[in-house]
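>>> after the sequence you'll find the predicted model.
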Amino acid sequence: MIFETERLIVREWRDTPDDLDRVFEIYRHDEVTRWIGMEEPLKSPDEARTVMTRWQARYEKNEHKYGPWAMEIKASGIVAGTVLLGPLPEPSDGSEGRGEIEVGWHLHPDSWGHGYATEAARGALELAFGRYEVPEVYAVAYPTNERSIAVMQRLGMSPRGLTTRWYGREAQCYVTLPRQRAASN
């Protein structure tokens, strides 16, 4: 377990049939993948295994400090989606990277509207500022992704405007600092 909230257990994704099935179920939906820059939704369970292998390599590379993690609902044991905390990719705009840390979330449509993204992201921010002592955390979303922007606002993050710094696309950028977190709680 990475951390726990009132309703969620946040843990690494595991190479098990249940987790592989849920990865496929989450990322086979266009209404999920279109917001996260995937070229197309997953087409088969084998593609879910490829995703899982990539995530497990990321866990090892980052000594299990960061990741895309499963957010498991305590009451049902169902994985609602993924919450991530980790370094943003090297800038795609030609500028130099500064090791910026990102928080993000991807939920299965059956888990939308329950507050899981906000709850898991709050826990990830507490981890970032508490245990990891990072100076600031970013979140980015397509400008038309109103649901994710609403989560950023509920988290008390401050808008920084549009950017093309990461992921090779225009994104709405938000940031939060440890002082902002304390003020928004």
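Received it, and whenever you're ready, just let me know what you need.

>>> from now on I want contacts and neighbour counts done on CA atoms only, so please keep to that.
Fine.

>>> biggest strand in this structure by residues?
With DSSP state E setting the assignment, residue counts place strand 79-87 as the longest strand in the chain.

>>> give me the distance from it to the chain's centre.
Mean-position distance between strand 79-87 and its chain equals 4 Å (C-alpha atoms, centre = their mean, to the nearest Å).

>>> again, but for stretch 128-140
A distance of 13 Å separates the C-alpha centroid of stretch 128-140 from that of its chain, computed with C-alpha atoms, centre = their mean.

>>> and the contacts of it?
85, 100-104, 125, 152, 171-178 (C-alpha atoms under 8 Å, 6 or more residues apart in numbering).

>>> end to end on it, go ahead and measure it.
With C-alpha to C-alpha, to the nearest Å as the measure, the first residue of stretch 128-140 is 17 Å from its last.

>>> and the next element down the chain from the longest strand of the chain?
Sequence-wise, the next helix or strand downstream of strand 79-87 (DSSP states H and E) is strand 101-107.

>>> presented hereafter is structure B, for comparison with structure A:
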Amino acid sequence: MNVMETKRLHIREFTRGDLPFLHAIFSDQETMQYYPAPFTIEKTQEWIARNQERYTRDGHGLWAICLKDTNELIGDCGLVKQVVEGRSEIEIGYHVHKNHWSHGYATEAAIACKEFGFTHLKFKRLISIIDPSNEASIRVAKKVGLCKEKEAVIFNKLHMIYSVSQI
């Protein structure tokens, strides 16, 4: 199911059929360098199932980013519930396979997710949780309009919290 479109991207719900394509992304060492480890096939399968549950329960989750021209799945982007220092937050999260870095796809998808979150889901505030050494993700957050708010320990590691509120 298509959730939204941008100039160059289809953003849609994940299906079980996406497993081999998503695993090619999540098992790549460089693409997943800011995670504890690349994903196994089982972890990728669980990740798809968890997002499918989110679609039903929350009305949002992480969605597949596909190129309109080729329909190739190049990553994910979406809105996910997180807890930061005891507070429930909605995170804009994104991953794009290294073969598609530096083309603006993460920014394009994240802007669409921000607009969807504010317009359709009526969120008042969105965050991104970013590893302090992930300069590319920081650039994306800034281009999307998020500003550094604070540092917090999340997932047993220090992260920066970027945020944006609806005006």
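Nice, thanks for sending it over. Only a predicted model underlies this, so the values are computations on that prediction, with no experimental measurement involved.

>>> can you calculate the TM-score here?
Comparing the chains after superposition, counting by TM-score structural alignment, normalised by the length of the second structure, produces a TM-score of 0.92; 166 aligned residues with a C-alpha RMSD of 1.5 Å.

>>> circling back to that earlier point, give me the buried entries from the contacts of stretch 128-140 of the first structure.
In terms of neighbour count (16 or more other C-alpha atoms under 10 Å), the buried residues within the contacts of stretch 128-140 of the first structure are 85, 100-104, 125, 152, 171-178.

>>> and residue 123 of the second structure? What does it align with in the first structure?
Applying TM-score structural alignment, one finds that residue 123 of the second structure aligns to residue 134 in the first structure.

>>> what strand or helix carries that match?
Residue 134 of the first structure belongs to no helix or strand, assigned by DSSP H and E.

>>> count the neighbours of it for me.
When neighbours are defined as other C-alpha atoms under 10 Å, residue 134 of the first structure has 15 of them.

>>> could you do the one 4 residues further on as well?
Here the neighbour count serves as a burial measure; for residue 138 of the first structure (other C-alpha under 10 Å) it reads 24.

>>> could you do residue 139 of the first structure as well?
Using other C-alpha under 10 Å, residue 139 of the first structure has 24 neighbouring residues.

>>> just checking, it is part of a strand?
Yes. Inclusion of residue 139 of the first structure in a strand is indicated when DSSP: H, G, I helix; E, B strand; the rest coil is applied.

>>> roughly how far does it sit from residue 100 of the first structure?
Using C-alpha to C-alpha, one gets 10 Å for the distance from residue 139 of the first structure to residue 100 of the first structure.

>>> what does residue 26 of the first structure give?
27 Å.

>>> can you check residue 119 of the first structure too?
Counting by C-alpha to C-alpha - residue 119 of the first structure and residue 100 of the first structure are separated by 22 Å.

>>> what's the answer for residue 181 of the first structure, then?
The separation that residue 181 of the first structure has from residue 100 of the first structure, given C-alpha to C-alpha, amounts to 17 Å.

>>> how about stretch 117-125 of the second structure, which residues are buried there?
Within stretch 117-125 of the second structure, the residues that count as buried by 16+ other C-alpha under 10 Å are 117, 118, 123, 125.

>>> can you classify residue 40 of the first structure by secondary structure?
Criterion first, three-state DSSP; result for residue 40 of the first structure: coil.

>>> hang on, it packs against residue 27?
No. Using C-alpha atoms under 8 Å, residue 40 of the first structure makes no contact with residue 27, being 9.1 Å away.

>>> alright, that wraps it up for me.
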